[in-house]
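1. Let's see this in three dimensions:
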Amino acid sequence: MNKRHKRALLLLLLAAAVLAAVVLAVQSAKNRRNQEGAGSSGTTSGIISDGAAYKSISYHNGSATLSFALNKEGEWYWTDDPDFPLNQDYLIQMTTTLSTLKPQQTITDGVGPEDYGLSEPTRTLSATASNGQLTTLSLGNTTSDGNSYYMLMNESETPIFIISGELVKEMSVGIYDMLLLPELPALTEDRLGTVTLTGAVTTELSAFRAQAQPDESGSGSSPESGDSVTWLCNGADVTADEQMQRVLGQLSALRLDACVDYRPSDGAEALCGFDEPTATITVNYTGDGNTAQTLTLTVGNSVLNGDGRYVRVNDDSTIYRMAADKLDALLAVANNGLDAAPAGD
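-> Presented below is the predicted three-dimensional model:
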């Protein structure tokens, strides 16, 4: 190869290198534009900055608008009622979902928001980060498989993202479902004193515990006494009665299932049957620290269009729901008395 040929080859190689550099620069610029179009966060790892910390979240889920914020103690509260007993887990999960949100697919060309239900979105969300940065999301139609949603970000008409349905699922939880249900005391037999069941009749069940007796050496108690409980009703021993045992079983397993109405109106109280309760269950028991405690459970009407009963706990005006099979033995005695017990005076 002569010098002229070598020079021509060298020029070709230089031209190829320059062309490759130009292509790489163009591609890099295109990538930067796509990333900038994905939102103001400027992140390359997702739609929203990973690990973003939020101080407020507000969203409309298609039927209701809910807003939450962090208080000075770093706990979430419902801005409509800061005293509402909010279960923190729901907002913690939502902030985790937002901070790690990534698109399943990004659509940038040849489409408009109206093609995906985004011109008038039925679901919207705005979240303010701890640094003041506001992020807004608009959610449109589902994808053909129904598992994902089309989304726009920060009021931009492009790009259109496809995200999983997890965020929409979390936004669909009703506010009463976010209420932290009160935990009822553990009413095990060893803690019970008296149980009063009032409905059509009143039945009082009393626990009698024999004092522990010293053994023959005078240094201990006999194994036959001290731990046993005798249940009395109108002076009769009803310990072995099947109804009595069912009552004890239901008391030990009492659990609230859901909140029906928080701060109910007078009309709601009457509708749920608390103007004339079906039954009142009053339990005197020994609480933590060997303290005397009382639990009052007021039972109203049967739940409309569902299984269970409306109930109230102590002086709390909130109306809860409890499954019927958690109460049927208690209500049977409240309405008819205990079969094994003689009639009272």
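
2. all contacts plus neighbour counts: C-alpha atoms, from now on.
-> Fine.

3. Any idea how many residues pack against residue 59?
-> Residue 59: 19 surrounding residues under other CA atoms under 10 Å.

4. what's the answer for residue 317, then?
-> Around residue 317 sit 15 other residues, with neighbours defined as other CA under 10 Å.

5. what does residue 184 give?
-> Around residue 184 there are 13 other residues, counting by other CA under 10 Å.

6. can you map out the helices along the stretch 101-250 of the chain?
-> All helices of the stretch 101-250 of the chain, identified by DSSP state H, counting those that start in this stretch, fall at 166-171, 242-252.

7. and the first one, which residues are buried?
-> For helix 166-171, burial by neighbour count (16 or more other CA atoms under 10 Å) applies to 166, 167, 168, 171.

8. How about stretch 24-34?
-> Of the residues in stretch 24-34, those scored as buried under the neighbour-count criterion (16+ other CA under 10 Å) are residue 34.

9. now do stretch 192-204
-> 192, 193, 194, 195, 196, 197, 198, 199, 202, 203, 204.

10. another one to check against the first:
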Amino acid sequence: MEQKRKRLFILLFGVLLILLAVYFGIQARNKSEEKKKEAKAEAETIYVTDIEDLKEIKYNVGNGDFNLKKEGGTWYAAKDKDFPLAQSYPKQMAETFSKLKAKRALEGGDSLEDYGLKDPVYTVVLTDKQGKETTLYYGNVTGDDYYITVDNTGKVYTVNNTSISDLQNKLEDMAQLDTYPNIGSGNLKKEVITQNGSSTTYDSKNDDDSKNIAAVAGGLGAVKLGAAADYSVADKDLSKFGLDETARITVEATYTKDKKDEVLTLYIGSADGKGNRYVMMNDSRIVYLISEDICNNILY
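-> All right, here's what the predicted structure looks like:
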């Protein structure tokens, strides 16, 4: 009986090994077939551009002229180098246009005018690290695609209309706004308001300030950074917003984050006449628009 069990065990184990070998063999074959399909697809892919290191992107797709440049690995707006450009936008543009895929290359004798390329709708100029320019011209729409040609080659391709989707943002849409902290009555420890050389302090350690702390915490917690009046204000222009040192109100809020004390500094300026006040935070150069009601609560 014991011998029969051993033989059965060996037989079953042998069958298991065979099944495993078959399984891994199928897996290996599937991977090989998948790689072949990918290689074939890549070989059949038509690229309109092949730019190794894109350093500059100039374009106009109906929102005005844009010029983005890269320096030391960082992209910036050429017209305003201090503008807080969110890097995700130019990086996505560079990824798209460095190797722009075409859906198909057109063959035949049609003229550029037939595709709307004699007077292009959009123009995109790409410059690599050597200073070589590649110009893309967008013509008529065909379904979900655009007709496109490159430089003066006369070759016409179709590319997906999503290729210009990242170019349709206004500059302010591409701003990297500051990160505003989470502040409430539960973590606000102290607020110091300084104006015209005098200061008012609300301290959570002072029982008499409990109502005041709750009020200013409500104001601080309601701040949402969004609309801005200036994204890279110069010192000489601070007075236009009532944010120069002689006119602004300084608010220093001490709060806890991850059991550590942090300090938020807000500079509150004049009103814009539309129900908002101009506000800056910490060492940022962005002038935000915050509602007067919220500002009044902060300055309770």
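
11. what's the counterpart of residue 12 of the second structure in the first structure?
-> Structural alignment (TM-score structural alignment) places residue 12 of the second structure against a gap in the first structure.

12. er, residue 21 of the second structure actually
-> Matched to the first structure by TM-score structural alignment, residue 21 of the second structure sits unpaired.

13. Return the distance of stretch 120-139 of the first structure from the chain's centre.
-> Here stretch 120-139 of the first structure is found 22 Å from its chain centre; the criterion is CA atoms, centre = their mean, to the nearest Å.

14. Pull the number of nearby residues for the closest residue to residue 113 of the second structure other than its chain neighbours.
-> Spatially, and ignoring its direct neighbours in sequence, residue 113 of the second structure is nearest to residue 119 (7.4 Å; CA to CA, 6 or more residues apart in numbering). Applying other CA under 10 Å, we find 13 other residues in the vicinity of residue 119 of the second structure.

15. do the one 3 residues further on as well
-> Neighbour count of residue 122 of the second structure, defined by other CA under 10 Å: 17.

16. From what I see, it and residue 60 are in contact.
-> Yes. Using CA atoms under 8 Å as the test, residue 122 of the second structure is close enough to residue 60 to be in contact (6.0 Å).

17. Next up, the contacts around the nearest residue to residue 203 of the first structure once chain neighbours are set aside.
-> Closest residue to residue 203 of the first structure in three dimensions, ignoring its sequence neighbours and counting by CA to CA, 6+ apart: residue 197, at 5.2 Å. Taking CA atoms under 8 Å, 6 or more residues apart in numbering as the criterion, residue 197 of the first structure is in contact with 203, 204, 279, 280, 281, 282, 330, 331, 333, 334.

18. hmm, 10 Å instead?
-> Contacts here follow CA atoms under 10 Å, 6 or more residues apart in numbering; on that basis residue 197 of the first structure touches 203-205, 279-283, 297, 330-335, 337.

19. Could you do residue 136 of the second structure as well?
-> Residues near residue 136 of the second structure by CA under 10 Å, 6+ apart: 48-49, 59, 97, 120, 122-126, 148-152.

20. do you know how far it is from residue 199 of the second structure?
-> In this structure, residue 136 of the second structure lies at 59 Å from residue 199 of the second structure, with CA to CA, to the nearest Å as the measure.

21. What of residue 14 of the second structure?
-> Distance of residue 14 of the second structure to residue 199 of the second structure, computed by CA to CA: 86 Å.

22. now residue 137 of the second structure, nearest residue through space, not along the chain?
-> The shortest distance from residue 137 of the second structure to any non-neighbouring residue, by CA to CA, 6+ apart, is to residue 123 (4.9 Å).

23. What's the one you found aligned with over in the first structure?
-> Aligned by TM-score structural alignment, residue 123 of the second structure pairs with residue 124 of the first structure.

24. List the residues that contact that match.
-> When the contact criterion is CA under 10 Å, 6+ apart, the partners of residue 124 of the first structure are 58-62, 65, 136-140, 151-153, 168, 171.

25. The same query, at a cut-off of 7 Å, please.
-> Residue 124 of the first structure is in contact with 59, 60, 61, 137, 138, 139, counting by CA atoms under 7 Å, 6 or more residues apart in numbering.

26. so where do the strands sit in the stretch 51-200 of the second structure?
-> If you assign secondary structure with DSSP state E, counting those that start in this stretch, the strands in the stretch 51-200 of the second structure sit at 54-60, 66-71, 74-77, 101-102, 104-105, 122-128, 133-142, 145-150, 156-160, 188-195, 198-203.

27. nearest to residue 37 of the second structure, of those?
-> Shortest distance between residue 37 of the second structure and these, using CA to CA, is found for strand 101-102: 17.9 Å.

28. what's that closest one packed up against?
-> Taking 3 or more CA pairs under 7 Å, 6 or more residues apart in numbering; DSSP states H and E as contact, the helices and strands that strand 101-102 of the second structure lies on are strand 46-47, strand 156-160.

29. how about those in JSON lines, adding distance to residue 82 of the second structure?
-> Supplementary listing: those in JSON lines, determined by distance: least, CA to CA, whole Å:
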{"stretch": "strand 46-47", "distance to residue 82 of the second structure": "34"}
{"stretch": "strand 156-160", "distance to residue 82 of the second structure": "33"}
